[in-house]
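Chemist: prediction below, plus the sequence it came from.
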Amino acid sequence: MTDYSYIDYVSMAVSDPPSAYHASPITSKCKSEISDRFNIPEIILDAYLKTEGASEGHIRNNSDGTWDVGPMQINSSNWNTFYTKFGVLPVDIRYNGCINLMAGAYIIRGHMDKKGKENITDWNTFFQVAANYHSKTPEVNSRYQEKWVENLTSLLEVKDNER
């Protein structure tokens, strides 16, 4: 068996051709389990998925030298955390939709917990914390909030019309 370093795993996730891997989608079962595990309503997860707008296997090279991968566009600056804490390989974050969603939910839950439930007392604070998933830089956060709220509103309207 070949021993790979973390750097090798990053290289595989970024450089190997997509044909080397089988992309697996987010299933309703895994979304439900992730929602329950991280105490994040599915519609909130759906708002992130719609805002990020990517699919399993997708990769985007950022101007700062990092990469965003998969449906939740998990930034490579987070990959080492998932590798060291949970043994999750970067290639799985890129190609496995359920693992990618779980990584995103973990990051979202972290932002919510860091702010503290008692400190999220109005919608503006909630939206700001929700947009911290993308960026804490005020201007960038504000733009993400607009997109995220628009997507959440759209999803809520569809859900309301289904009743």
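Modeler: Thanks, I have it.

Chemist: CA only for contacts and neighbour counts going forward, please
Modeler: OK.

Chemist: all strands of this protein, in order?
Modeler: 59-61, 67-69, 74-75 (DSSP state E).

Chemist: and the helices in this protein?
Modeler: Ranges of helices in the chain, per DSSP state H, are 6-15, 28-38, 42-52, 79-86, 90-95, 97-115, 123-131, 138-161.

Chemist: and the strands of the chain as a markdown table, adding distance to Glu139 and mean neighbour count?
Modeler: Below are the strands of the chain laid out as a markdown table (distance: least, Cα to Cα, whole Å; neighbours: other Cα atoms under 10 Å):
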| stretch | distance to Glu139 | mean neighbour count |
| --- | --- | --- |
| strand 59-61 | 21 | 16 |
| strand 67-69 | 20 | 22 |
| strand 74-75 | 19 | 22 |
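
Chemist: could I get these as TSV with distance to Lys31?
Modeler: TSV is the format used below for the strands of the chain (distance: least, Cα to Cα, whole Å):
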stretch	distance to Lys31
strand 59-61	21
strand 67-69	18
strand 74-75	16
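
Chemist: nearest to Thr137, out of these?
Modeler: With Cα to Cα as the criterion, Thr137 lies closest to strand 74-75 of the strands of the chain, at 15.6 Å.

Chemist: report all helices and strands that that closest one contacts.
Modeler: Packing partners of strand 74-75 (3 or more Cα pairs under 8 Å, 6 or more residues apart in numbering; DSSP states H and E): strand 67-69, helix 97-115.

Chemist: so what touches the first one?
Modeler: This points to strand 67-69. Outside strand 67-69, the residues within contact range by Cα atoms under 8 Å, 6 or more residues apart in numbering are Glu56, Gly57, His58, Ile59, Arg60, Asn61, Asn62, Ile74, Asn75, Ser76, Ile93, Arg94.

Chemist: put this next to the first one:
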Amino acid sequence: MLMFIDLPPQMQERVVCSISAAVKYEVPANIMLAVAEKEAGKPGKWVRNTNGTHDVGPMQFNTSYLRDLTRYGITANDVAAAGCYSFDLAAWRLRMHIRNDKGDLWTKSANYHSRTPRYNSVYRADLIRKASKWAEWLEARFVTLDVTKEGATVSMPIQPTKVQEVAHQVSATPATIQSTPVSSYVPRQIIFNNPTNTE
């Protein structure tokens, strides 16, 4: 299991499960991390919505999506539990939004929260800021790839002193986070095998 000693213990599971789910479901890892940070749920947490649905568990997965998943034996209690299952389910749902919904990458990703334009736009703006911050954090630790450019070259991890600066930003309170400007944001996919190794 991945461990990041520069992150507070309460963030370890969220980060590890988000990265694992992003790789498994082929969604940009920094977007998955940003959604997980925005949802900020906890195991067992249930939040009632005005439309009668609930947001459940670590990824605040909406129970309206579970109606179609009950035939596979997936229940709200499964989604509310600790562990990576809710992150996998959230990444699956995020992938479906990115592949099937209309709009740009950000609007599609913000559909995780709401398709209603006024709620989507607020979520979208904050998602971009958080994803930029997580892109820097990922680039400091992993070989990453810009998924928006065909034939893009991989980005190698940065120097240890920069890792400490980026880690400080990630663990800082929201008011003190210095995020990368939106114009320089790049969705990142993690590469776990060494691209220079030809064996």
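Modeler: Structure's in. What do you need? These figures come from a predicted structure and were not determined experimentally.

Chemist: TM-score of the superposed pair?
Modeler: Overlay of the two chains. TM-score (TM-score structural alignment, normalised by the length of structure 1): 0.70; 130 aligned residues with a Cα RMSD of 2.3 Å.

Chemist: what sits closest to the residue mapped onto Ala40 of structure 2 from structure 1 if chain neighbours are left out?
Modeler: Mapped onto structure 1 by TM-score structural alignment, Ala40 of structure 2 lines up with Gly53. Closest residue in space to Gly53 of structure 1, ignoring its immediate chain neighbours: Pro71 at 6.6 Å, by Cα to Cα, 6 or more residues apart in numbering.

Chemist: quick one: contacts for the most centrally placed residue in structure 2?
Modeler: Centroid check for structure 2 by Cα atoms, centre = their mean gives Met32 as the closest residue, at 1.3 Å. Contact analysis of Met32 of structure 2 by Cα under 8 Å, 6+ apart lists Ser18, Ile19, Ala22, Ala91, Leu94.

Chemist: repeat the analysis, applying 6 Å as the threshold.
Modeler: Counting by Cα atoms under 6 Å, 6 or more residues apart in numbering, Met32 of structure 2 touches Ser18.

Chemist: returning to what we had before: what lines up with the residue nearest to Gly53 of structure 1 in structure 2?
Modeler: In structure 2, Pro71 of structure 1 lines up with Pro58, judged by TM-score structural alignment.

Chemist: ok, its match to Gln189 of structure 2 distance?
Modeler: 22 Å (Cα to Cα, to the nearest Å).

Chemist: for Met59 of structure 2, same thing?
Modeler: 20 Å.

Chemist: those two: which has the busier surroundings?
Modeler: Neighbours were counted for Met59 of structure 2 and for Gln189 using other Cα atoms under 10 Å; Met59 has more, 29 against 26.

Chemist: count of neighbours near the residue nearest to Gly53 of structure 1?
Modeler: Neighbour tally, Pro71 of structure 1, other Cα under 10 Å: 29.

Chemist: hmm, Ala54 and it touching each other?
Modeler: Yes. Using Cα atoms under 6 Å, Pro71 of structure 1 makes contact with Ala54 at a distance of 4.5 Å.

Chemist: what's the nearest residue to Asn75 of structure 1 if we skip its chain neighbours?
Modeler: Closest to Asn75 of structure 1 by Cα to Cα, 6+ apart is Asp68, at 4.3 Å.

Chemist: distance of the closest residue in space to His54 of structure 2 that isn't next to it in sequence from Asn62 of structure 2?
Modeler: Residue nearest to His54 of structure 2 in three dimensions, not counting chain neighbours: Arg48, with 4.5 Å by Cα to Cα, 6+ apart. Distance from Arg48 of structure 2 to Asn62 of structure 2, counting by Cα to Cα: 10 Å.

Chemist: what range does stretch 138-148 of structure 1 cover in structure 2?
Modeler: Stretch 138-148 of structure 1 corresponds to residues 117-127 in structure 2, going by TM-score structural alignment.

Chemist: what's the matching stretch in contact with?
Modeler: For stretch 117-127 of structure 2, contacts defined as Cα under 6 Å, 6+ apart pick out Ala34, Trp106, Ala110, Ser114.
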